[in-house]
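> Sequence and predicted structure, then a few things I'm wondering about:
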Amino acid sequence: MIGRLKGILLEKLPPEILLDVQGVGYELLLPMTSFYNLPETGQETTLFTHLVVREDAHLLFGFAQKTDRTLFRELIKTNGVGPKLALAILSAMSVEQFTYAIEHEELSKLIKIPGVGKKTAERLLVELKGKFKGLIQNDFFVENSHISTSLTAPHSESAAEEAVAALIALGYKPTEAEKMVKRVTKPELSREQLIREALKTAL
C-alpha cells in the first residue's frame, strides 16, 4: 500500500495531478479541498495517499491532510459510496463541514452533492453518525491555516473552461457546471478559486 508520497508537482488539472517522485510520475486524484493547498507546479509537495485497486484500473488518491484520508476511507466503507462519490463529497465539503452535517443531520446539504440522492444521504447519516465523536479534536478536525495563496494565475476564459471541466469530472452535469461557474466568474479569479466559489454556492 502506498501511504505517502513526496515529490515535485509536474501538472495540475483538477481533480488530477502528476507528481514526480524520484523520476517516477504518479497520477493522483485529489478532492478540491486538498487541491487548494497545492503549491505551484515545479515545487515540492507531500501528500497522504490511498490506493484503490479495481479489475480495470489502479487509482491513487491524494490528500493534503491525514484527516481528509481518514474521512475518505470511512466514506468508501459506506454501502453505495465508491471512490468517485467520496471524492465529490470531499470536494464539496471540508472534513469539518461534512462531520457537522452528519452530526446535525443536515440531509438537505448532503443531497446537493452530485451523486448523493436521498437514500445515499440517509445511509450516510445512519452509518456515520456518532463515528467522529470519539476522535481526538486535534487529530481529526484540522484547520487549514496554510492554504496556498499562490494559486494559478487567472486567465479568464481558459480558467472558466477548466473550472467547468473539473466540476464535470467531480460528477456535476455539464449544464449545471457551466451555470455554477458562470455565477461566480470574475476576471481576477484563478481556476482553483472559481472551483472553490462554485462549490460554495452549490451547497
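All right, it came through fine.
> only C-alpha atoms for contact and neighbour calcs from this point on.
OK.
> Which residue comes closest to the most centrally placed residue in the chain once chain neighbours are left out?
In the chain, the residue lying closest to the centroid (C-alpha atoms, centre = their mean) is residue 31, at 1.6 Å. Residue nearest to residue 31 in three dimensions, not counting chain neighbours: residue 91, with 4.6 Å by C-alpha to C-alpha, 6 or more residues apart in numbering.
> cool, and residue 71?
Take residue 71 and drop its neighbours on the chain: the residue closest to it by C-alpha to C-alpha, 6+ apart is residue 95, 7.1 Å away.
> Buried residues of whatever helix or strand residue 61 lives in, list them for me.
Assigned by DSSP states H and E, residue 61 falls within strand 58-63. For strand 58-63, the buried set under the neighbour-count rule, 16 or more other C-alpha atoms under 10 Å, comprises 60, 61, 62, 63.
> one more structure, for comparison:
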Amino acid sequence: MFNSLTGTITGKFPQKLFLDVNGIEWDIIVPDTSLDDLPKLGERARVFTWMQHTDSAMNLFGFASAKDRDLFFDLNKVEGVGPKSAIKIMSNIQRDQLIQSLESGDLAALEKIPGLGKKTAQKMLLALKGKLTLDEELPGAKIIVNRGGEYADVVSALANMGYDKRDVESCVSNLVEELNKELPQGGEVAFKDKTRDAKEEILFRRAIVALAQ
C-alpha cells in the first residue's frame, strides 16, 4: 500500500481534494484543517494517504502531514468513531488543540466539537488520554483559533483581505491571549466580559496593525 501521493491540486472542496498524479486524478477525503495547510489550487503537494476498502466501498483518505494521519488512526481506535467521523472531528479542531484537550481531560472542550456528543467525547478521553505524543513546540496553554470557533469571523474577514490564513490565526490567537491578560482601566469592562461584537471589533483593529508590521 502506498504511503503518500505527490501531484498537482486540481480541486479543493469541503472535506475533499482532487489531486492529479501523472494524469490520474484522485478523489481524496481530507479534513478541512489539512486543506488549509496544503498548497493552493494548481500547485504541487504531497498528501499522506490511507485507503479504506470494504465490501461496499473504497475510500481514499488524505492528510497534510504524517502527524495528522497518525491522529486519524488514533481516533479510529475509539469505539463509535469511524473514518468519516474522525475526518469530521479533525475538520472542526486543530490537531494540537485536540491533543491538548485530550491530555488535560477537558471534556467540555471536546463536547463543543460539532457532531461529537458527550458519550463519544468521554470514550475518546478514556481511550486516548495519556497515549498521544505532544509536539515539543506545542504551547502549553496557547489559545488556538479554530474553524467554527469564537473568532472565526475575524479570521475569515482578514484572510479575505489577502492576509495568509495561518498568519492571521496565529496573530489573532496571540492577541486574544494578550487581551485576556490586560487589566481594565477607568471602569472599563474586561475584554473577556465584552460582547461578541465588541471583541471582534477590537481584535480586527489590532490584528490589522499587527499584520501590517
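Yes, it's here. These figures come from a predicted structure and were not determined experimentally.
> Could you tell me how far the one helix or strand residue 175 of the first structure maps to lies from the centre of the chain?
If you go by DSSP H and E, residue 175 of the first structure is part of helix 174-184. When distances are taken as C-alpha atoms, centre = their mean, to the nearest Å, helix 174-184 of the first structure is centred 18 Å away from the chain's centroid.
> how about the helix or strand just after it: buried residues?
Moving toward the C-terminus from helix 174-184 of the first structure, the next helix or strand (DSSP H and E) is helix 191-202. The neighbour-count check on helix 191-202 of the first structure (16+ other C-alpha under 10 Å) flags 191, 192, 193, 194, 195, 196, 197, 198, 199 as buried.
> Stretch 123-139 of the first structure now?
Buried residues in stretch 123-139 of the first structure, counted by 16+ other C-alpha under 10 Å: 123, 124, 125, 128, 129, 132.
> Please convert these to CSV, extending it with secondary structure and distance to residue 5 of the first structure.
Below are those laid out as CSV (DSSP: H, G, I helix; E, B strand; the rest coil; distance: C-alpha to C-alpha, whole Å):
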residue, secondary structure, distance to residue 5 of the first structure
123, helix, 33
124, helix, 30
125, helix, 32
128, helix, 28
129, coil, 31
132, coil, 26
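> re earlier: wait, what's in contact with the residue nearest to the centre of the first structure?
Counting by C-alpha atoms under 8 Å, 6 or more residues apart in numbering, residue 31 of the first structure makes contact with 15, 62, 63, 87, 88, 90, 91.
> Surely the second one and residue 46 touch.
Just to be clear, that refers to residue 62 of the first structure. No. Residue 62 of the first structure is beyond contact range of residue 46, at 9.3 Å (criterion: C-alpha atoms under 8 Å).
> where's residue 27 of the first structure, which helix or strand?
strand 24-29.
> between that strand and strand 58-63, how big is the angle?
If you take axes from the mean of the first three to the mean of the last three C-alpha atoms, to 10 degrees, strand 24-29 of the first structure sits at 70 degrees to strand 58-63.
> Give me the mean deviation of strand 24-29 of the first structure from the second structure.
Following superposition, strand 24-29 of the first structure is found to deviate from the second structure by 0.8 Å on average (mean C-alpha distance after the TM-score superposition for the first structure).
> what's around residue 68 of the first structure, how many residues?
24 (other C-alpha atoms under 10 Å).
> Which stretches in the first structure count as helices?
32-35, 66-77, 83-92, 95-103, 107-111, 118-128, 137-140, 156-169, 174-184, 191-202 (DSSP state H).
> returning to what we had before: report the contact partners of the residue nearest to residue 71 of the first structure.
So residue 95 of the first structure contacts 67, 68, 71, 141 (C-alpha under 8 Å, 6+ apart).
> so which of the residues you listed hold up in the second structure?
Shared with the second structure under both residues aligned by TM-score structural alignment, their matches' C-alpha atoms under 8 Å, the contacts from those are 68, 71.
> and the contacts of residue 95 of the first structure, which two are the farthest apart?
71 and 141 (10.7 Å; C-alpha to C-alpha).
> Would you mind telling me which of the two has more residues around it?
The neighbour count for residue 71 of the first structure versus residue 141, taken as other C-alpha under 10 Å, is higher for residue 71 (21 against 17).
> any idea how far the more buried one lies from residue 98 of the first structure?
Counting by C-alpha to C-alpha, to the nearest Å, the gap from residue 71 of the first structure to residue 98 of the first structure is 9 Å.
> swap in residue 15 of the first structure?
Taken as C-alpha to C-alpha, the span from residue 15 of the first structure to residue 98 of the first structure is 19 Å.
> Looking at the two, which one has more neighbours?
More crowded of residue 15 of the first structure and residue 98, by other C-alpha under 10 Å: residue 15, with 22 against 18.
> Pretty sure the more buried one sits against residue 29.
Yes. The criterion here is C-alpha under 8 Å, and residue 15 of the first structure meets it with residue 29 at 5.6 Å.
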